[in-house]
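# any chance you can model this:
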Amino acid sequence: MIDAQKTDASRLPPAPLTVAGIPFLVEESIGYQMRRIVCIVASEIERRMEPLGLTDAQWKPLLRLYLNHENTVAGLARLCQLDAGGMTRLLDRLEAKGLCSRTRSLEDRRVVHIELTPEGHAAAAQIPDILGNVQQVCAQGFQPAEYHQLQDFLKRIHGNLQTLGAAADTATPRPS
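From the prediction side, this is the model:
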């Protein structure tokens, strides 16, 4: 009789996963919801960048250059989460459009500096307003305190996820 009960119990579906005491549903998960939002926001930003002749990939390094966050190929690649080859190809297209120029460092020939051209500066100067206008749409209906709370929640989620990468780095043995 006990063996029959074990067999019957093993056929039952596993207990539903809960997160913070709430049943986990894929369509309502944080990752799923954030991905949906990111896709819509990216699509809208790209639509608004079209008159500037910029793609989703192209406006990001232009903005970084405009805000003086970085001015080397390697640094821009890191900030834009691209490999050096991908950034070089992207800069080839931006340079062909007359939006930036590259010069090799005199001190270290491995380093390539990037500068906005006047046309690139004019295009990049419009990007913060475009991003701000999309942000305003996202924030409609939120009170300032709610919006700040949302920002805090997103920072906490980001911080929680940062620990995953750190934990994986320490758990993975380094090749010797």
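# okay, CA-based contacts and neighbour counts for the rest of this
Will do.
# give me the distance from the biggest helix by length in the chain to the chain's centre.
Determined from DSSP state H, the single longest helix within the chain is helix 144-171. Mean-position distance between helix 144-171 and its chain equals 13 Å (Cα atoms, centre = their mean, to the nearest Å).
# over to stretch 108-119?
That offset, for stretch 108-119, works out to 24 Å (Cα atoms, centre = their mean).
# could you name the helices and strands sitting against the longest helix of the chain?
Based on contacts counted as 3 or more Cα pairs under 8 Å, 6 or more residues apart in numbering; DSSP states H and E, there is no element that helix 144-171 packs against.
# A helix includes residue 173, no?
No - Residue 173 is assigned coil when assessed by DSSP: H, G, I helix; E, B strand; the rest coil, not a helix.
# one more, please, to line up against the first structure:
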Amino acid sequence: MIIDDSQRGTGFLLTESARLLRKLIDRRLQPLGLTRAQWSILAILSRQEGLSQSQISVRLEIEKSTAGRLIDQVEKSGWIERRPIAGDRRVWGVHLTERARQLLAQVETVIIRSRTEMLQGLSEERQGQLCGLLQDIKSNLAVALELDRSEAHQAHATDDTTP
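Purely as a prediction, here's the structure:
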């Protein structure tokens, strides 16, 4: 076995912590009729309305088709609406509805409470250190992912030119 209980290190702890936070937030958002994935769209739009489906997919780091299905769900729930973007009949901007604006305050309370509980007992200094470390880890992983993409692209290009 590659990983057993005695080898559960940083990666395991990061994964499990993120899983538990997602589970906690999902459980707390459920009475509001909202999932974490749906909330992520509302959160993005609360900072900048009128984004296109493509722009939302980039910000969520998901495929356009996945973002489209998620946007469809949130729109059916009455929290967002699509509006035409002037000058481009093919692209629609996504906007919050008044119903969503009222919901945002309740959701913000859930998120802040969950984050506070997650960081309970950590001084501001340790929280800052943790954020810095996690940002470094995220950057390292982004570089590794990009390197893998580049290597895969080069391997594919080599396969295409091999007789």
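# what sits against residue 60 of structure 2?
residue 40 (Cα atoms under 8 Å, 6 or more residues apart in numbering).
# counterpart of it over in structure 1?
Aligned against structure 1 by TM-score structural alignment, residue 60 of structure 2 finds its counterpart in residue 80.
# ok, now how distant is residue 78 of structure 1 from residue 64 of structure 1?
11 Å (Cα to Cα, to the nearest Å).
# from the neighbour counts alone, determine which of these two ranks first.
Using other Cα atoms under 10 Å, the more surrounded residue of residue 78 of structure 1 and residue 64 is residue 64, with 17 against 14.
# what residue of structure 2 takes the place of the more buried one?
Match for residue 64 of structure 1 (TM-score structural alignment): residue 44.
# quick one: that match from residue 7 of structure 2, how far?
For residue 44 of structure 2, the distance to residue 7 of structure 2 - Cα to Cα - is 37 Å.
# equivalent analysis for residue 130 of structure 2, please.
22 Å.
# who has more neighbours, those two?
It is residue 130, of residue 130 of structure 2 and residue 7, that has more neighbours when counted by other Cα under 10 Å, with 14 against 9.
# the more buried one -> structure 1?
For residue 130 of structure 2, the residue aligned by TM-score structural alignment is residue 150.
# list the contacts of whatever residue of structure 2 lines up with residue 105 of structure 1.
Aligning on TM-score structural alignment places residue 105 of structure 1 opposite residue 85 in structure 2. By Cα under 8 Å, 6+ apart, residue 85 of structure 2 lies in contact with 91, 92, 93.
# now swap in residue 114 of structure 2 and tell me
21, 24, 25.
# ok, the counterpart of the first one in structure 1 to residue 125 of structure 1 distance?
The one in question is residue 21 of structure 2. The equivalent of residue 21 of structure 2 in structure 1 is residue 41 (alignment by TM-score structural alignment). Going from residue 41 of structure 1 to residue 125 of structure 1 by Cα to Cα gives 20 Å.
# same check on residue 9 of structure 1?
Counting by Cα to Cα, the gap from residue 9 of structure 1 to residue 125 of structure 1 is 64 Å.
# so for structure 2, the centremost residue is which one?
Using Cα atoms, centre = their mean, the residue of structure 2 that lies closest to the mean C-alpha position is residue 60, 4.6 Å off.
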